[in-house]
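In: the amino acid sequence is not available; the structure is as follows:
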């Protein structure tokens, strides 16, 4: 772990839709090391063996890739973790099946994880004693795991009313009960005032701290773009500088990046700069440091189009012009190929990904 940050700061690959490739995940290790970030959590929603089929083992080839990725992070001295979503264990039918959780944790122990995340997001909340049950499962996992740090993601991980709209009303005093029953050594993910929060006001973080009985571990949904609306955009601006003012009130911060691996770099590099230097990151400087001069020039020029207008504001003719602009640059800058792929519809949001 890097020592430049007073809190752990890193990346959680926790988005829906098209996932990163294994070589990209391994490449991220050197990127994080270079930018003084501390950890990576492997938790893509597309991995069924961490979600819908979590009881089953990964196929041999996929497990070899996961193990090799873990070793890459060890070599780079970056902490590595996995996010597991045993959602059905919270139901009446799953309560008697904790042996499956034990077996899964013991299997994951062979990776010698630094982080283990137990993720209870994206599930119905109308389950009796939901907070108590999740606390029990998290503590069971923590007792069996050899990970140095365990983090729980609650079902209601923000004050955003959209969560109750989608997953039903939260149980009364859900967060307070979770905080009271959960071992203080276990961290709790929180996305802020909204699912995708632009800012983290001090007053808000203090309120969450009081309700949970601990500092929240921020799951920062910037620059993630996996939803129906956000997938229409590429967020190339650096992370906002107010993340620095949040540091005294949080246990750590995990940035959830975009489906586009290389296009996520400016936000992540900006997060590093904010946390280590407490200076507002300059977009042009970051783009020039990450990409070739020509690509950085075009990205700065097209940034308003990608971030604000997005695909819906572009005609087919506009898209073709942009594709012709970036295609030659794909030889030296992989982000250019990603942009062309995005413009051509390669990252179109598929609602079916939400049920995988």
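Out: Here it is on my side, so go on. Note that this is a predicted model, so its numbers are computed, not measured.

In: from now on I want contacts and neighbour counts done on CA atoms only, so please keep to that.
Out: Noted.

In: any idea how far residue 223 lies from residue 18?
Out: 15 Å (CA to CA, to the nearest Å).

In: show me where the stretch 1-150 of the chain has its helices.
Out: All helices of the stretch 1-150 of the chain, identified by DSSP state H, counting those that start in this stretch, fall at 22-34, 60-75, 98-109, 130-144.

In: which one of those helices lies closest to residue 239?
Out: Checking the helices of the stretch 1-150 of the chain against residue 239 by CA to CA gives helix 22-34 as the closest, at 15.1 Å.

In: can I take it that residue 219 is in a strand?
Out: Yes. Counting by DSSP: H, G, I helix; E, B strand; the rest coil, residue 219 is part of a strand.

In: so which residues of the chain form strands?
Out: Listed in chain order, the strands of the chain (DSSP state E) span 9-13, 39-42, 79-84, 115-119, 149-153, 187-190, 217-220, 252-255.

In: packing partners of the last one?
Out: Strand 252-255 sits against strand 9-13, strand 217-220, with contacts defined as 3 or more CA pairs under 8 Å, 6 or more residues apart in numbering; DSSP states H and E.

In: one more to weigh against that first structure:
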């Protein structure tokens, strides 16, 4: 298939994570800066907003509607499309006319606010059917019928309305009886969400979303993908920083997808450099350079003096969700030398490895001190200092461990225990190192056994 012209209509952010939601002021900040990031749409979809999901059939309280009114006005003022998403899949009965009427009542105030793009999500619901079964086909027909009825009801109120649907199976470009049937009967006016199209990476939080995968989605289903991008989301581990520059996306997605929206971190301010990087990608995917872009946006975010420290944090706190060992994807442990098998029986190789680990770690032992003594915006410093401390503590622990083993002391096994005591902290702690760095320390401790 020859790639010709850009078809990417929707470029922006979906507030679609679980857990703590953004504050109203943070949403306003986003909307006021989206144009400079080459974005044009904000989708409201916090998964733990009860009125968005489990209480989808209830109207919002007056204060919440007042906030939505302000968001809609701010979007209009800044040339951004405001979109409100609803997720009724958990309890919506398509055979009950009252359910359809309740959904239209829910969406009507947003039509009055000027919304024209309406996402309806059937993701993350409890299912008792296989996607490649007859029951999967039946459920696809049921969901498509529901969505088609919603489309027909909505266009009576808003003739220019547009729609987005998130299937229950949303993480693949591969054929299933569910997806094939859904696409066959779903109204052609409806875009469809997909989070992953490549078989060699996780489908929900993929490290890559390739041109080939996007093409395969179209070839299999006859519909262009609308990419819900979970690049740096961390809603199932709020205590870990995901700070890689936006990367791993195909160079021609602007010619293959109808939408790309980033579902980011709960801690709003930490997304700002990533928004900037994504904006550079959206401007020209074929000339985009992740590292140069991150450097530029960290200088804006932290100031020129502090930006190099931000680059170090970005290097060690990567967006490594579901990156398998040896996969080549954004693993923080890639900053350290690989630990080969059978090191115990090769003393020289073992000591060479420890010396190299020490060499890479020693310069980070006082990273937190440098961070604390470098001028930068106060809110930025307060949001990042804990990660500076974590990185320095990891470096100190690793250096101490390496020194003990290199001195060939008798208490090497105890050194391994102390290493893990310092860095292998419970997942419930307030802040945590990247998983791969902890796994690396565990492998190091085995050397001392």
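Out: Now that the structure is in, tell me what you want to look at. Just so it is clear, the structure is predicted and the values come from calculations on it, not from any experiment.

In: TM-score them against each other, please.
Out: Here the TM-score for the pair of chains, by TM-score structural alignment, normalised by the length of structure 1, is 0.81; 326 aligned residues with a CA RMSD of 3.2 Å.

In: circling back to that earlier point, please identify the most buried of the helices and strands packed on strand 252-255 of structure 1.
Out: strand 217-220 (a mean of 26; mean count of other CA atoms under 10 Å).

In: what residues in structure 2 pair up with it?
Out: On structure 2, the counterpart of strand 217-220 of structure 1 by TM-score structural alignment is residues 226-229.

In: likewise stretch 252-272 of structure 1?
Out: Taking TM-score structural alignment, stretch 252-272 of structure 1 hits residues 259-279 over in structure 2.

In: next, the buried residues of that stretch.
Out: Applying a neighbour-count criterion of 16 or more other CA atoms under 10 Å, the buried positions in stretch 259-279 of structure 2 are 259-267, 269-279.

In: circling back: looking at residue 223 and residue 18 of structure 1, which is more packed in?
Out: residue 223 (26 against 19; other CA atoms under 10 Å).

In: wouldn't the more buried one be in contact with residue 266 here?
Out: No. Residue 223 of structure 1 is not in contact with residue 266 according to CA atoms under 8 Å; the separation is 9.4 Å.

In: can you pull the residues that touch both of the two?
Out: residue 236 (CA atoms under 8 Å, 6 or more residues apart in numbering).

In: what does stretch 43-56 of structure 1 contact?
Out: Here stretch 43-56 of structure 1 makes contact (CA under 8 Å, 6+ apart) with 12-19, 57-58, 82-87, 100-101, 104, 353, 356.

In: could you rerun that using 6 Å?
Out: 13, 14, 15, 16, 58, 82, 83, 84, 85 (CA atoms under 6 Å, 6 or more residues apart in numbering).

In: let's have those residues in a markdown table, adding distance to residue 111 of structure 1.
Out: Formatted as a markdown table, those follow (distance: CA to CA, whole Å):
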| residue | distance to residue 111 of structure 1 |
| --- | --- |
| 13 | 18 |
| 14 | 19 |
| 15 | 22 |
| 16 | 24 |
| 58 | 13 |
| 82 | 10 |
| 83 | 13 |
| 84 | 14 |
| 85 | 18 |
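
In: any of those buried? List them.
Out: Here, 16+ other CA under 10 Å leaves 13, 14, 15, 16, 58, 82, 83, 84, 85 buried among the contacts of stretch 43-56 of structure 1.

In: out of these, flag the one nearest to residue 288 of structure 1.
Out: residue 13 (24.9 Å).

In: that closest one matches what in structure 2?
Out: Checking TM-score structural alignment: residue 13 of structure 1 goes with residue 15.

In: just the terminal-to-terminal distance for stretch 146-156 of structure 1.
Out: 27 Å.

In: pull out the buried residues from it.
Out: 146, 147, 149, 150, 151, 152, 153, 154, 155, 156.

In: and stretch 215-228 of structure 2, by the same measure?
Out: So for stretch 215-228 of structure 2, counting by 16+ other CA under 10 Å, buried means 215, 216, 217, 221, 223, 224, 225, 226, 227, 228.

In: dump these to TSV, plus distance to residue 97 of structure 2.
Out: Below are the buried residues of stretch 215-228 of structure 2 laid out as TSV (distance: CA to CA, whole Å):
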residue	distance to residue 97 of structure 2
215	38
216	37
217	34
221	30
223	29
224	31
225	31
226	29
227	32
228	30
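
In: any idea how far residue 14 of structure 2 is from residue 169 of structure 2?
Out: Distance from residue 169 of structure 2 to residue 14 of structure 2, by CA to CA: 19 Å.

In: with residue 290 of structure 2 instead?
Out: Residue 290 of structure 2 sits at a distance of 21 Å from residue 14 of structure 2 (criterion: CA to CA).

In: and if you look at residue 177 of structure 2?
Out: Distance from residue 177 of structure 2 to residue 14 of structure 2, by CA to CA: 29 Å.

In: repeat for residue 109 of structure 2
Out: Computed as CA to CA, the residue 109 of structure 2 to residue 14 of structure 2 distance reads 20 Å.

In: next, the contact list for the aligned partner of residue 197 of structure 1 in structure 2, please.
Out: Applying TM-score structural alignment, one finds that residue 197 of structure 1 aligns to residue 206 in structure 2. Counting by CA under 6 Å, 6+ apart, residue 206 of structure 2 makes contact with residue 196.

In: give the closest residue to residue 299 of structure 1 in space, chain neighbours not counted.
Out: residue 287 (7.7 Å; CA to CA, 6 or more residues apart in numbering).

In: how many other residues sit next to the aligned residue in structure 1 for residue 117 of structure 2?
Out: In structure 1, residue 117 of structure 2 lines up with residue 115, judged by TM-score structural alignment. Residues lying near residue 115 of structure 1 (other CA under 10 Å) number 22.
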